[in-house]
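>>> how does the following fold in three dimensions:
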Amino acid sequence: MFAVCINYCKFAMIRSLTSQEIKWRLLLILHLVGLVGLSFSPSRPFFAQLSFFNLFITAALIFHEVWLSSRHPWRVLIWLFSLGMAVEILGVQTGFPFGEYSYGTVLGPRLAGVSVIIGLNWFYLVVSSVALLRWLGVVNIWLTVVMASLILTAVDFLIEPVAINLYYWQWEAVSVPLSNYIAWFVVSLPLVYLYQRFTPHPPVLFPAKVLLLQVVFFSVLQFFL
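Down below sits the predicted model:
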């Protein structure tokens, strides 16, 4: 009888959680496990290989938020993914506009030298940066375009040292070239604009929290690499 009561309480607790709370707790667990696994040298190669799944799940959960908020969720995903992949392929093949760099095999399957997950990365970072600004009360479309692009560039600046140490990608130069950050800002401008055009009432709380979670994740991880 006691076991039945316990199971019923657990079921009732799960039922009482909202969709966002369930997704948020899932991402918290994934990032915490990933942080621990990547922080120690013996387990780092294995957990680095799992980064693809972490990024994919994150993108999928954010797409669910877009699905609930946008009249054209698939159009949003396809446009942001395709444009992000196109500029990355151009960058890998020609060195323009980011600089000379190449992707390793850690992030999973590649298309024309670019890890496919990077297209989804562009998608959910654009969605999350706009969400953060909406959460902070910024609603003007043009101000959002500029500020979200600055946020995306700042996030890339934060991610770069970690990504290089985990062999997600490598630069030909000794350090990350300035052209990379300029390109991130310029490329982000039309992506943020398009997203707002397709999603006049974008999701706010969950994507904003995901972006802050990623900032904390990569900030802490830098101390262990």
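>>> when you work out contacts or count neighbours from here on, use the C-alpha atoms and nothing else.
Will do.
>>> can you list the residues that contact the helix or strand where residue 210 lies?
In this structure, residue 210 sits in helix 205-221 according to DSSP states H and E. Outside helix 205-221, the residues that touch it by Cα atoms under 8 Å, 6 or more residues apart in numbering are 20, 24, 28, 31, 35, 38-39, 62, 65, 124-125, 127-132, 135, 155, 158-159, 162.
>>> again with stretch 188-197
76, 80, 83, 126-127, 130, 141-142, 144-146, 148-149, 152, 202.
>>> buried residues in the longest helix that the chain contains?
Scanning the chain for the helix with the most residues, using DSSP state H, yields helix 141-165. By neighbour count on 16 or more other Cα atoms under 10 Å, the buried set for helix 141-165 is 144-153, 155-156, 158-163.
>>> before we move on, what about stretch 77-85?
In stretch 77-85, counting by 16+ other Cα under 10 Å, buried: 77, 79, 80, 81, 82, 83, 84, 85.
>>> can you tell me how far residue 84 is from residue 220?
Per Cα to Cα, to the nearest Å, residue 84 is found 27 Å from residue 220.
>>> can you map out the helices along the protein?
All helices of the chain, identified by DSSP H, fall at 2-16, 19-39, 44-49, 51-69, 73-94, 117-135, 141-165, 178-198, 205-221.
>>> let me have the buried residues of stretch 77-85 in TSV, extended by distance to residue 177.
Formatted as TSV, the buried residues of stretch 77-85 follow (distance: Cα to Cα, whole Å):
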residue	distance to residue 177
77	29
79	27
80	24
81	24
82	24
83	22
84	19
85	20
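>>> circling back to that earlier point, now the helix holding residue 210: buried residues?
Residues 206, 207, 208, 209, 210, 211, 213, 214, 215, 217, 218, 221 are the ones in helix 205-221 that count as buried (16+ other Cα under 10 Å).
>>> output the residues you listed as a markdown table; include the columns distance to residue 71.
Formatted as a markdown table, those follow (distance: Cα to Cα, whole Å):
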| residue | distance to residue 71 |
| --- | --- |
| 206 | 18 |
| 207 | 18 |
| 208 | 20 |
| 209 | 23 |
| 210 | 22 |
| 211 | 23 |
| 213 | 27 |
| 214 | 27 |
| 215 | 29 |
| 217 | 32 |
| 218 | 33 |
| 221 | 37 |
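>>> can you give me the neighbour number for residue 75?
13 (other Cα atoms under 10 Å).
>>> again with residue 103
19.
>>> residue 111 too?
10.
>>> residues in contact with the closest residue to it other than its chain neighbours?
Among residues not flanking residue 111 along the chain, residue 89 sits closest, at 8.0 Å (Cα to Cα, 6 or more residues apart in numbering). Residue 89 sits next to 111, 112, 113, 114 when contact means Cα under 8 Å, 6+ apart.
>>> how much space separates residue 89 from residue 63?
With Cα to Cα as the criterion, residue 89 and residue 63 are 23 Å apart.
>>> second chain to compare with the first, below:
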Amino acid sequence: MKAILIENQDWTLFILSLVGILGFLSPWSQQFMLLTPLYLLTVAVMLLSSYKVNMRRMLTFMTIASLGFAVEVLGVSTGFPFGTYWYGNVMGPKVWGVPLAIGANWGVLVVAAAGIMKNWRANNFIKGILGATILLGFDLFMEPVAVKYGWWIWENVSVPWTNYAAWWVIAFALIQIEFKWHTKTDRKTLASTVIFSLAMFFTVLTAFSWSTDTWRKILIVAGTFFFMEFVAWFAHKYLMHGPLWFLHRDHHSKTDGFFERNDAFFLIFAIPSWLGLQFGSMAGFNWWFYVGMGILFYGIAYFLVHEVFIHQRFKWFRNSENPYFKTIRRAHKIHHKNTAKHGGESFGMLVVPWNYFTETKKLG
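Sure, this is the predicted structure:
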């Protein structure tokens, strides 16, 4: 019953974010901005309701929200640690110059980021670093939107680097409080959905403020990333299971050591990325640079999905119940059942044949 409820809440959060995007881009954006505190309160209630709600859960959330609010009061009053800024009048009632909704914002983001990290097999320090980095990336997209719509105003035109440094440090500290005080790992929560739905909201609104040249660069990076899936499929099927089988063979058999000959392909695929980044930057950051970025991002995705999630060479992730991740992991396991050079199936990484999705759904 709880899983069904959470699944419905997943869709509700995405729909709310979509409505918010359309509202902020409409002629009635000023009216929609006034709903921001109500939206944050709704997200907070939905997030907390997906956990086992008890006094400890509520006290932890309130402590994180209160500490985040207190740091904001310090920042508005003194300029430390973020830099000199002040809040506009669209975020609801303020106390000591800081909207009360900002405390809820800290609570939601920290609990959600920590909720994602709790399923990783790493110590709390490492998980805190990764969680704070997720929130730092989140802030990079939130700042342009917040400034554009008057949520807060910076003394200078550009956002100071101290804001991002302070954001990371404070997020890390608050995530550690969440780990320390709320140690239980709830498998089915809205943590991931909260982060992704809010990220979608701020990313889309930020993208609408970009210039045509910025869009062109983003499309080159994204296009290269997705084209690399085809390159990886082709190389896997016709090269690794072809003339380069002597490097790939040990990946289909058990080895005693940590490293495999197959790891050489990391270097092979890194070469075009490095060449693009190097020569593209030397030529004034031309399109080759962004091709190199696309290859780099695909390499990072490959490492996280293939080495960490599927083969668990680094014990960072627990098994996911997400249908997509269950499917690509199952497809890869079926591929590895064949230990010979020929006769394998499913050579892609991020994209696998549709029948694997239907079979995974049947198996549950």
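>>> list the TM-score for the superposed pair.
The TM-score (TM-score structural alignment, normalised by the length of the first structure) is 0.86; 208 aligned residues with a Cα RMSD of 1.9 Å.
>>> my read: residue 88 of the first structure touches residue 115, true?
No - assessed by Cα atoms under 8 Å, residue 88 of the first structure is found out of contact with residue 115, at 9.2 Å.
>>> figure out which of the helices of the first structure is closest to residue 104 of the first structure.
helix 141-165 (9.9 Å; Cα to Cα).
>>> so that closest one corresponds to what in the second structure?
Mapped onto the second structure using TM-score structural alignment, helix 141-165 of the first structure covers residues 124-148.
>>> next: stretch 30-38 of the first structure.
The aligned range for stretch 30-38 of the first structure is 16-24, by TM-score structural alignment.
>>> name the nearest residue to the aligned partner of residue 64 of the second structure in the first structure, sequence neighbours excluded.
Here residue 64 of the second structure is matched to residue 80 in the first structure, going by TM-score structural alignment. Excluding the flanking residues, the one nearest residue 80 of the first structure by Cα to Cα, 6+ apart is residue 123, at 5.2 Å.
>>> show me where the stretch 151-300 of the second structure has its strands.
152-154 (DSSP state E, counting those that start in this stretch).
>>> how close does residue 90 of the second structure sit to residue 60 of the second structure?
Residue 90 of the second structure is 27 Å from residue 60 of the second structure, by Cα to Cα.
>>> re the thing from before, mind checking which of the helices of the first structure is nearest residue 171 of the first structure?
helix 141-165 (8.1 Å).
>>> what's the mean deviation for that closest one versus the second structure?
In the superposition with the second structure, the average deviation recorded for helix 141-165 of the first structure is 0.9 Å (mean Cα distance after the TM-score superposition for the first structure).
>>> which residues does that helix contact?
With contacts defined as Cα under 8 Å, 6+ apart, helix 141-165 of the first structure is touched by 125-126, 129-130, 133, 138, 169-170, 176, 181, 184-186, 188-190, 192-193, 196, 215, 218-219, 221-222, 225.
>>> swap in 6 Å and give it another go.
Residues from elsewhere that reach helix 141-165 of the first structure (Cα atoms under 6 Å, 6 or more residues apart in numbering): 129, 130, 170, 181, 184, 185, 188, 189, 192, 193.
>>> what is the most widely separated pair among these?
The farthest-apart pair in the contacts of helix 141-165 of the first structure, when distances are taken by Cα to Cα, is 170 and 193, at 29.5 Å.
>>> to which residue of the second structure is residue 100 of the first structure aligned?
Aligned counterpart of residue 100 of the first structure in the second structure: residue 84 (TM-score structural alignment).
>>> next one: residue 119 of the first structure
So, by TM-score structural alignment, residue 119 of the first structure is matched to residue 103.
>>> next one: residue 183 of the first structure
In the second structure, residue 183 of the first structure lands on residue 166 (TM-score structural alignment).
>>> coming back round to it: what about the match of residue 119 of the first structure, how many residues nearby?
As a measure of burial, residue 103 of the second structure has 23 neighbours, counting by other Cα under 10 Å.
>>> my guess is it contacts residue 67. True?
No - using Cα atoms under 6 Å, residue 103 of the second structure is not in contact with residue 67, being 7.8 Å away.
>>> quickly note the distance from residue 354 of the second structure to residue 159 of the second structure.
Residue 354 of the second structure is 45 Å from residue 159 of the second structure, by Cα to Cα.
>>> please apply the same query to residue 326 of the second structure.
From residue 326 of the second structure across to residue 159 of the second structure, the span is 41 Å (Cα to Cα).
>>> again, but for residue 175 of the second structure
From residue 175 of the second structure to residue 159 of the second structure the distance is 24 Å (Cα to Cα).
>>> these two - which one has more neighbours?
Legend: neighbour count by other Cα under 10 Å for residue 175 of the second structure and residue 159, higher for residue 175 (29 against 19).
>>> give me every residue that touches residue 55 of the first structure.
No contacts exist for residue 55 of the first structure under Cα under 6 Å, 6+ apart.
>>> counterpart of it in the second structure?
Counting by TM-score structural alignment, the partner of residue 55 of the first structure is residue 40.
>>> what about residue 229 of the second structure, how many residues close to it?
By other Cα under 10 Å, the residues close to residue 229 of the second structure number 18.
>>> contacts only, for it.
So residue 229 of the second structure contacts nothing (Cα under 6 Å, 6+ apart).
>>> what is the neighbour count of the residue of the second structure sitting at the aligned position of residue 223 of the first structure?
Under the alignment defined by TM-score structural alignment, residue 223 of the first structure corresponds to residue 207 in the second structure. Using other Cα under 10 Å, residue 207 of the second structure has 15 neighbouring residues.
>>> quick check: closest non-adjacent residue to residue 207 of the second structure.
Per Cα to Cα, 6+ apart, closest to residue 207 of the second structure is residue 215, 8.0 Å.
>>> what about the one you found, how many neighbours?
Residue 215 of the second structure has 13 neighbours, counted by other Cα under 10 Å.
>>> go on, residue 15 of the first structure?
Neighbour count of residue 15 of the first structure, defined by other Cα under 10 Å: 11.
>>> returning to what we had before: what's in contact with the match of stretch 30-38 of the first structure?
In contact with stretch 16-24 of the second structure (Cα under 6 Å, 6+ apart) are residues 29, 32, 201.
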